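A.B. asks: here is the input, now give the coordinates:
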Amino acid sequence: MVAQDSVLAAADHDFTKLSLTPSVIFFISIPEDISESFYDGQVFVSYKDTVFEPSSAIRHSTEFLNALNVHPYSS
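C.D. replies: Presented below is the predicted three-dimensional model:
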């Protein structure tokens, strides 16, 4: 509600001070037989603050390389 002689103004209702974006990498072993399941593997999850760490191709490549170096299942 706004008084009759007032200026109608509103703030953005989607404004947030913190926004986290997950990056998920699923390491799988490709089965020898097509009847075997692909849903057997390890998941590597990392989070980043989208304000200070915006997404880019270089960032995604770096995160994937880091996951390969850190994750024990990747070798």
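A.B. asks: alpha carbons only for contacts and neighbour counts from here, please
C.D. replies: Noted.
A.B. asks: can you report how many residues neighbour the spatially closest residue to residue 47 that is not a sequence neighbour?
C.D. replies: Among residues not flanking residue 47 along the chain, residue 22 sits closest, at 4.4 Å (Cα to Cα, 6 or more residues apart in numbering). The tally of other residues near residue 22 (other Cα atoms under 10 Å) stands at 11.
A.B. asks: same deal with residue 43?
C.D. replies: Number of residues near residue 43 (other Cα under 10 Å) recorded here: 13.
A.B. asks: now do residue 67
C.D. replies: The burial count assigned to residue 67 is 20, neighbours taken as other Cα under 10 Å.
A.B. asks: one more to line up against the first:
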Amino acid sequence: MEPPDDERIVLGRKDDRTMVGFQWTGAEPQDLGDTETAVALGAVWEGDELVTYNIEHLRHNLQHNFDGFLEDSD
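C.D. replies: Here you go, the predicted structure:
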């Protein structure tokens, strides 16, 4: 079951205990590999958490990122 489009999904958290300083939660799309791409695709930082309020839009943008067509995430 997919979450509602307006549900807050935590994709990852800053974590100084890890080598890279960040830990994904497992809620991120499978092919999302870095935080900069996540932000470019519409995710936002809220404190130490990287979140999205529309996971389907994020997945959609990620797919288009691979095929070279990227919509404005706003």
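A.B. asks: mind checking the TM-score on these two?
C.D. replies: TM-score of the superposed chains, computed with TM-score structural alignment, normalised by the length of the second structure, equals 0.30; 35 aligned residues with a Cα RMSD of 3.4 Å.
A.B. asks: follow-up on the earlier one: how close does the residue nearest to residue 47 of the first structure get to residue 45 of the first structure?
C.D. replies: Counting by Cα to Cα, to the nearest Å, the separation of residue 22 of the first structure from residue 45 of the first structure is 7 Å.
A.B. asks: helix, strand, or coil at residue 69 of the first structure?
C.D. replies: Secondary structure, DSSP: H, G, I helix; E, B strand; the rest coil: residue 69 of the first structure is helix.
A.B. asks: rewinding a little: pretty sure the residue nearest to residue 47 of the first structure sits against residue 60.
C.D. replies: No. Residue 22 of the first structure is beyond contact range of residue 60, at 11.5 Å (criterion: Cα atoms under 8 Å).
A.B. asks: so residue 37 of the second structure sits in a helix?
C.D. replies: Yes. Counting by three-state DSSP, residue 37 of the second structure is part of a helix.
A.B. asks: neighbours around it, how many?
C.D. replies: By other Cα under 10 Å, 13 other residues sit near residue 37 of the second structure.
A.B. asks: from residue 49 of the second structure, how far off is it?
C.D. replies: 15 Å.
A.B. asks: what's the answer for residue 59 of the second structure, then?
C.D. replies: Remark: distance between residue 59 of the second structure and residue 49 of the second structure (Cα to Cα) = 18 Å.
A.B. asks: I'm done for today, thanks for sticking with me.
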